[in-house]
Each structure stands twice: as structure tokens, then as C-alpha cells.
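Asker: attaching a predicted model along with its sequence, questions to come.
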Amino acid sequence: MERPAKRKCTAAGTGKVPCKYGKKCYRKNLEHLKQFKHYDDDEADEEVLSKDVVNNAEAADACESVQTGETIHPACVGSGSQEHKKLPTSHGEIIKCIEGLFLVKMPPDFYDFWQFCEQLNEDIPADALYDTLGLQLVGPFDALSGKLTGRNIKCMDDALCHWRYYYDPPEMQTVLRGDDEKLYHLGYFRDSPKEMPVFVASNFAQDSCKICKVGGNLFAAISKEISTALKKAKDSVMKAKLKKLNGTLIEFAEAKKYALDEATKKRPKPMAATFHGAGMVVPYNSATEVGYRPLPVSDAELRALLRKISSSSTDELHKKNMVELQDIIMNVHLANDECDYGMGLELGLDLFCFGCPKLHSVLLHIITLAYRLLDREEFAQIITAHLSRRKKGADLSVIDTP
């Protein structure tokens, strides 16, 4: 089907050059706003300009203070003593604390699951599932336990990278860690930082970037883990423990009205599977076909190209192979000009999932631009922090152990 022609705007009489991104432009610096037109009238641009003077000043203050931890919500700051093992704050303050640390809100099942684990192990809820399933509660759960506070991280990047595995895209947030060999872990997967997770997913970081759906909430995910463990268990004592855990889980989940099947929350059909397989969702207008267009190469062709780039033995060969990638990137720029921001996100995620450090600088530019054009600034911050300290292995906690 032939794509409809895009409308071209003019800036007659305004003295400003039309910005190609219009109202969706992510650039907020003052010089850009002075030179380029984004709205239908100058008054609207001037209003945005005046607001950004204030916002930029506040942002500058925040950036300056983040290095000292001043931007961390007070509820996140503890002394580290036993008295502060649990946050002495209201539920509302805890929610703000976690959002301040991780830039996303946690769903209700997150807090209810912590309560469930407290019933299993009052002293150390994070270890409640370790003896039976080999799982530990980590990530934002460390903020609930009081282990992760504004006092034991140096900057916001610490929290954003806390238990972020090598192949965890910004859309995935680890909340349960497994073994240190295959680096199995479970986490929430969300399409937008402003929305709740669409499902709980798993990944074996030692093996690949593949992300698999496990359940619609943490209770459903653990129910599946118990079923898998029961099939593998040979010891009668362990089987009895697992059955007891399963009964307790079912009772608690039913009381809280959580479904234990694998059904996930309603989610629009993904535009592309991406290399990780969990899918990518972006706003798309089916009538105008605006929002996404597929990459000009297949997944197999892109993988082959990236393998050539990563294995380039000389600088000359590397530059030659990069020319092919630059052609694809040029298509992304053209797609961005016509508001098909999904193409850039797809390419960025594929480059991230390929996992080659040589591609980090290229993918960072592509994917952060895509996130910002899609109004997913929080994801842009997360990927920037992650790539600056991306590492393999299981040593992923930013909390200093005694």
C-alpha cells in the first residue's frame, strides 16, 4: 500500500525555520526554541520558551545536586542501621522513593508480593524463596528492605544499573535473581516508563538476549517456577516444601485476587519482535500508517552484518562494514523525519541485544533519540546509564557489602 504524502509546514512571516519534529520535538534548549518554529503561532512558541527557562534552571539544579544524593526522595535515605531495616515511611512515600530511584512506578503485585515474602520469612523477606526455588528478591525490592537508600549510592546511575543484567533493555527491570552460572533472572517488562508492566519476563543472560514471558504478575510467575521445580525435584523433602509453598501462594494470591495463569495484561500487537523476542510497541496510526515502518533488512541480514562489524580484524575492514550499517541508519533518520519513530527504536534495541561493545556509541545515539521522540525520556536515561557501565556476570549489585 502506498504511504500517504506527509504534509509540509511553512513558516511564512514568522522569521523562524520550521522544526521537522513540530510539537513532538524533544529538544528543549533555548537556542533551538529561538531559531525553530514548533507551533502554529509565535505566542505558543514564546510560552514554551518562557516555561523552559524555568524548567532548564530547575533541571540544572537537579543535575548538580544528584551527585551528592540530594535529589533522592527523603523516604529513600536511611542510616543503614538495624533500626532502618524497614523504611519508616508511609506507603505513598515508599512509592515516591522507588520511582525516584528507578524512574518507574511499581505495580500493586510488587508490594503485595513483598508482603507475601514477609509472611514466609519475617527476618529476611528477600531470601524467602531461596531454599526452595533458588531465587532472591533484588532490584527495587532492596529499596523496600532498606538495603538500597540515598546514602549508599553515589549518583542516580547507581540505582538505574542496580541488578541490571547485560541483556536487560530499559523495558525490563530485574526483581528476582537466580543462579550465577546461567544468570537466570525474572523482571517486569513494560512498553513505556509511564505505564505499568505488561508481564513478568525471564532471561538467561549467560546464554542470550532472549526474553520470555512468564506471567501477568509475580504470583503467576512464581507459580510457574514452583511447577517447574516440582517436575525436577527428586527429593521427597524438597517436594513437600514446594507443595507447601504452592499452597501458601495460592491462598495468598486468591485473597488478593491475582490470577495464577500465564495471561498477561492487555497489550497492543507488537510492531516487531526485535532480537530479544518480547516485542516492541509504539504508537501507530493504522489509517495514516504513521508511527512505524520496518527496517530495510531482515533480522538475519542485520545479524550477519553486525557479526561482520564485530569481527572486523582491521580498522579498514571495520569502516567498510560500518558503511552498510550507516545506510540503515540513514533510513532511520528519514523515518524519524516522517514521524515513524518505531524504526529507530527497533534498530537501537537490535544493536543493544547483539551485545557488541563496538556498537555502543552508535546504538546510544539511535536509541536515546528514539526514546525521546516517543516521550520515553526515562528509558533514555536508563540505557545511557547502563551502557556507561555495562558488564557481564552476576556481580550487579551497587550496594557495598561489608
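Answerer: Thanks, I have the structure now. Numbers count the residues shown, from 1 in each chain.
Asker: from here on, contacts and neighbour counts on C-alpha atoms
Answerer: Noted.
Asker: distance of Ser236 from Thr228?
Answerer: 15 Å (C-alpha to C-alpha, to the nearest Å).
Asker: so which of the two has more stuff around it?
Answerer: Between Ser236 and Thr228, Thr228 has the larger neighbour count (other C-alpha atoms under 10 Å), namely 12 against 9.
Asker: and that one, what element?
Answerer: helix 218-232 (DSSP states H and E).
Asker: same thing with Gly344?
Answerer: Using DSSP H and E, Gly344 falls in helix 342-354.
Asker: outside of that helix, which residues touch it?
Answerer: 167, 169, 209, 272, 274-276, 280, 282, 291-295, 303, 306, 329, 332-333, 335-336, 359-360, 363-364, 366-367, 369-371 (C-alpha atoms under 8 Å, 6 or more residues apart in numbering).
Asker: the helix or strand harbouring Ala300: what's the following helix or strand?
Answerer: Using DSSP H and E, Ala300 maps to helix 299-310. Where DSSP H and E defines the elements, the next helix or strand beyond helix 299-310 is helix 315-337.
Asker: which strands or helices does that following helix pack on?
Answerer: helix 299-310, helix 342-354 (3 or more C-alpha pairs under 8 Å, 6 or more residues apart in numbering; DSSP states H and E).
Asker: okay, now the one to match up with it:
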Amino acid sequence: MMSSDIKDAEFQAYKDDSRIPCQYGAECYQKNPQHHNKYKHPPKRKMMVEKKTEKIITGEKRKQPIKDDKKAGSESPQRKLQKTLETSEKNLHSLSPSPERNDVIIHNNEDDNENLKEKTEASDKKILNRHNSYNSVENDATENTSMSDVNVKKIIADLFLVEMPEDFFQFYEFCKSISKDNPLLACKSIRLKLVGPYDILDGKIKILSENDKERYLTHWRYYYDPPEFQIYTTQKLNSQTIVKCDNKEGLHFGYWRDDTVEKPVFIAKNEANVNGIFEPVAENIFGAVDAYLYNKVKSANPFEKISITRLHSQLKNFAKQHNITLEKNTADMRARERLVVARTFHKAGIVVPYDKKTQLGYRDLAATDNDLQKILKQIEEAGTPEDRKISIAKLDEIVRLATIAADECDFGTCLELGHDLFSNGGFHVQTRALQMLSIAYTHLKRPQLLKILEAHLKNRKKDCELSVI
């Protein structure tokens, strides 16, 4: 009876505990004290954790490269994490299968896809219903917004899984003031055209069925564009015939967001036919075009300078009238830069929740950038399948250790490796890129980014004609 009373008291204490219940319950195998401080666990599991706390590695040791625990059980950390995710009701996406086959993208089972769909749709509804926190328009002005404007914003959020900031719509109005009949080509004199969601504003994309939505996630999505980058602004045009891209460079601009439910942190540009590097340009599209015009006039001939100068003057006047900043490095951009935990191959950097005191949230990869690039180059340039397997084995060890990091709540490590593999663009590592980013986006609760990634990898191509209309 005494043992039963103690057990009842323990369960009553668990029931009265105000902390959030751990989603894994008694099956949780987390050792990190931060996890146990935040979430409550059933008594049996709690006792097990207390016995093992002496084995937890904290403090300065977390800065060291990840080392394999030779005394660990026979079941690998990847398998433990995969089994836990598969049984979790909150799982958004199962881990990609073990990368034995690296020439194809291995898709998840139907249950996982359905689970992800439900999570994403719920999050999408939240986006549509919440107030646009970064809209500069006052509440009374919002109430007077026409129904057609509201519908357009909802269609954009539904098709592209993100809300557009105010400068997106303001730039369209600016282009209409220049060319009322064809605002998408208002800046054709400087070889710029509006693409992506601007096609909705221009009436080129209507309300579609559910089956059509996935392909619009790749509308004007270039080969190296990660899910965080949305091509909603402008794209360079051929100077003679008005086409959709410049075949020489593939220059395009877009919003960069660390999370789809947050405000874009900056406008970035990329030259898709050159490399996978993304350069922050300005906080909004007006600042980005202002910088583009400033550089454009330097190389223009006397006749081109006249039209460029006139357009530049119109842009500045519109921005001044609507109190739109043209600053290239704003306080918000600098604040975001301080939160970057890793630069990654694309150079734009990644941001994840990170506790500097406990160093929880991110740890360095088990390889330097140079070493990882050498391994990836060896994989792509291998002369025989046997040679490729040797290099893939080296990469798989880095993948395995990144998975261990995620198992200990350092989700930023998988995010960094996933971005590096995606930005590398190698055909033979796409499955591993999906595997790493699936883990990261799932735990960071960024399901929209995962959905964009999956759609892109199904139809990823090096091209400049990327409209799906």
C-alpha cells in the first residue's frame, strides 16, 4: 500500500504540474536538462532521467566537435530519432530514409504526408486570420480595404504560403503609375520585370483547385533558391526582346524570410547561372531597385542614362511620398545579422532559437566548410561508383553526427548542413539535403518551408524559363 500511495502521489504531482507535457511522454529519451525544465514527464520516465543526469554533457564541452559514444546502445541515434518522430502525433514529416540510394528523392509515406498537410493547412489558416503585424497601414485604413484587395492577399497566402509585406503592393502601385496598362513591364527600360505573385495582382493567376497549388510553389523558383527565398519582386530581362530572364546571369530578386510567419528580413539577389550565393540588398523592394538603378547608370550609355535617371527620380519621389525607406542596411537587418548562427554556403546565413548560456539550439558541423566542399566535389566528380561510395561514406558520417545534434535539441546543425547540401546543387546529395532540412523544419515548426522544399525538389531544374502559367 505504501508503494501504491507513493505512486499515486507522484502521478498527482505530475497532474498538478503546470509545465507543458512532453509529447513523447514515458517514451522520451531526452537527456538535456533544458528539455526537462520546460516539459513535464510521467513519474517513471522522470526517475530514469534523474539517474542519468550525471552523463549529460553541458557547458563548454558542447563547443567541441561531436564525438561518437562507443558505449551507446546498439540502436543508432538516427534510428531512435526516426522511430520517435514516426510515433509522434505532432510529427510534420518523417525523416528521409537512410541515404543508401542517392540518385532519387525518396518520398514519405501517405500518413506522414497527410499529417504534414493538416499541420500546414492549419498554419496557413493562422496566417490568413492573424493581423498583418508588419503592415504599416493603420487599423481604420485596413477596415476600408476593398474586398478585392482582401481576396488577392488571401489567394497569395494560399498559393505561396506566405503573406506579402506592404512594400510588395506599394511597388505594384508605383509600376501602375508608370504603365497603367502593363505594370509588370513598367521597368522594362532597365531590363526588370515583375514576376511570381505579381501575376496574381495582374490577373494572370486565378483561384485554383487543391491539385494545382503545389506547382505554384515552384512558380519562378530558380535552381539555387532555398525555401526561405521567395521570388516576388523583380527579375532581369533581355535588353532587346522582353523575355522572362537574362540567359547570361539569371539575376533575380526576392524576399528572404527565416520563417514564413515572420516579416521578410531583407530583399536578396542571386545570379542563378553563376552560383548559389544570395546577397542582401535592402530591407524592401524600393531600396533594392534603388540600388540596382544606382549601379545601372554607371555602365549606361548617354541615351540609357536619360531613361534610367527619369525612372530613378520617379522611384525616389514615390518612396518619399509614401514614407518608404531606401536604406540598404537598416536596424532590423543588423539585428537579424546578430542572430545568425551559421553563414552557410549561400552566405545569407541561418537563424534559429539559440541560448548562449546553455549553447542549446546549434553546434558546429563535424566538418569545416572547406572539408565539406571537398567531399561534395569528390562525390560529383567520382569516376566510378566505388569511388563515389567512399566519399559518400564520409558525408554520411557528418549527416549522422548532425542527426545526433538534433537529437539533443541543436536543430540548427541539421538546418546548416541541409542548406549546404542544397546550395551545393549536386545531384547525388539531394536526398540528404531533404533528410537534414526535414528534421530541421519539423522541429523548428516551419512546415511551410518544408512543403516548398518538397515541391521544388520534385521539379528542380537549371533554367531561366520557370513560369508555370
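Answerer: Received the coordinates, thanks. Because the structure is a prediction, the values reported are computed rather than measured.
Asker: what TM-score do we get after superposing?
Answerer: With the length set by TM-score structural alignment, normalised by the length of structure 1, the two chains reach a TM-score of 0.79; 346 aligned residues with a C-alpha RMSD of 3.1 Å.
Asker: and the strands in structure 2?
Answerer: 20-21, 39-40, 192-194, 229-230, 234-236, 251-256, 266-271, 279-282, 340-342, 350-351 (DSSP state E).
Asker: what about Ile469 of structure 2, neighbour count?
Answerer: Neighbours of Ile469 of structure 2 (other C-alpha under 10 Å): 10.
Asker: what of Met2 of structure 2?
Answerer: 7.
Asker: what do you get for the one 4 residues further on?
Answerer: Here the number of neighbours of Ile6 of structure 2 (other C-alpha under 10 Å) works out to 11.
Asker: any chance of the strands of structure 2 in TSV, with distance to Leu315 of structure 2 and mean neighbour count too?
Answerer: Below are the strands of structure 2 laid out as TSV (distance: least, C-alpha to C-alpha, whole Å; neighbours: other C-alpha atoms under 10 Å):
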stretch	distance to Leu315 of structure 2	mean neighbour count
strand 20-21	51	14
strand 39-40	52	18
strand 192-194	14	25
strand 229-230	23	26
strand 234-236	15	23
strand 251-256	17	25
strand 266-271	17	24
strand 279-282	15	21
strand 340-342	32	19
strand 350-351	32	21
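Asker: out of these, which comes closest to Asp158 of structure 2?
Answerer: strand 229-230 (14.2 Å; C-alpha to C-alpha).
Asker: the closest one vs structure 1, average offset?
Answerer: With mean C-alpha distance after the TM-score superposition for structure 1, strand 229-230 of structure 2 departs from structure 1 by a mean of 0.9 Å once superposed.
Asker: what range in structure 1 matches that strand?
Answerer: Residues 172-173 of structure 1 are matched to strand 229-230 of structure 2 when aligned by TM-score structural alignment.
Asker: picking up where we left off before, distance to Ile308 of structure 2 added to the strands of structure 2, as JSON lines?
Answerer: JSON lines is the format used below for the strands of structure 2 (distance: least, C-alpha to C-alpha, whole Å):
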{"stretch": "strand 20-21", "distance to Ile308 of structure 2": "58"}
{"stretch": "strand 39-40", "distance to Ile308 of structure 2": "59"}
{"stretch": "strand 192-194", "distance to Ile308 of structure 2": "12"}
{"stretch": "strand 229-230", "distance to Ile308 of structure 2": "26"}
{"stretch": "strand 234-236", "distance to Ile308 of structure 2": "15"}
{"stretch": "strand 251-256", "distance to Ile308 of structure 2": "18"}
{"stretch": "strand 266-271", "distance to Ile308 of structure 2": "20"}
{"stretch": "strand 279-282", "distance to Ile308 of structure 2": "19"}
{"stretch": "strand 340-342", "distance to Ile308 of structure 2": "36"}
{"stretch": "strand 350-351", "distance to Ile308 of structure 2": "35"}
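Asker: residue contacts, the residue nearest to the spatial centre of structure 1?
Answerer: With distances taken as C-alpha atoms, centre = their mean, Pro170 lies nearest the centre of structure 1, 2.1 Å away. The contact partners of Pro170 of structure 1, taken as C-alpha under 8 Å, 6+ apart, are 379-380, 382-383.
Asker: take these and write them to CSV, including neighbour count.
Answerer: Formatted as CSV, those follow (neighbours: other C-alpha atoms under 10 Å):
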residue, neighbour count
Phe379, 25
Ala380, 20
Ile382, 22
Ile383, 24
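Asker: tell me which of the helices and strands packed on helix 315-337 of structure 1 approaches Leu186 of structure 1 most closely.
Answerer: Nearest to Leu186 of structure 1, of those and by C-alpha to C-alpha, is helix 342-354 at 17.1 Å.
Asker: need the contact partners of the match of strand 229-230 of structure 2.
Answerer: 139, 164, 187-190, 201.
Asker: just give me how far that stretch sits from the chain centre.
Answerer: 5 Å (C-alpha atoms, centre = their mean, to the nearest Å).
Asker: which residue numbers in structure 2 go with the helix holding Thr228 of structure 1?
Answerer: Under the criterion TM-score structural alignment, helix 218-232 of structure 1 matches residues 285-299.
Asker: show residues contacting the matching stretch.
Answerer: 167-168, 171, 190, 233, 267, 281-282, 304-305, 308-309, 312, 315-316, 319, 324-328.
Asker: tell me which residues in the longest helix seen in structure 1 are buried?
Answerer: Across structure 1, the longest stretch assigned as helix under DSSP state H is helix 42-66. Across helix 42-66 of structure 1, burial judged by 16 or more other C-alpha atoms under 10 Å covers 45, 48-49, 52.
Asker: just give the closest residue to the aligned partner of His276 of structure 1 in structure 2, not the sequence neighbours.
Answerer: Using TM-score structural alignment, the partner of His276 of structure 1 in structure 2 is His346. Once flanking residues are discounted, His346 of structure 2 sits nearest to Ile277: 4.3 Å by C-alpha to C-alpha, 6 or more residues apart in numbering.
Asker: go on, Ile367 of structure 1?
Answerer: Gly348 (4.6 Å).
Asker: contacts only, for Gln119 of structure 1.
Answerer: Pro125.
Asker: what's it aligned with over in structure 2?
Answerer: Match for Gln119 of structure 1 (TM-score structural alignment): Ser177.
Asker: likewise Asp109 of structure 1?
Answerer: In structure 2, Asp109 of structure 1 lands on Asp167 (TM-score structural alignment).
Asker: its match contacts Asn284, doesn't it?
Answerer: Yes - in this structure, Asp167 of structure 2 is within contact of Asn284 by C-alpha atoms under 8 Å, at 6.5 Å.
Asker: looking at those two, which one has more neighbours?
Answerer: Asn284 (26 against 18).
Asker: the more buried one and Ile267 touch, don't they?
Answerer: Yes - between Asn284 of structure 2 and Ile267 there is a contact under C-alpha under 8 Å: 5.8 Å.
Asker: tally of neighbours for the aligned residue in structure 2 for Val323 of structure 1?
Answerer: Aligned counterpart of Val323 of structure 1 in structure 2: Ala393 (TM-score structural alignment). By other C-alpha under 10 Å, the residues close to Ala393 of structure 2 number 14.
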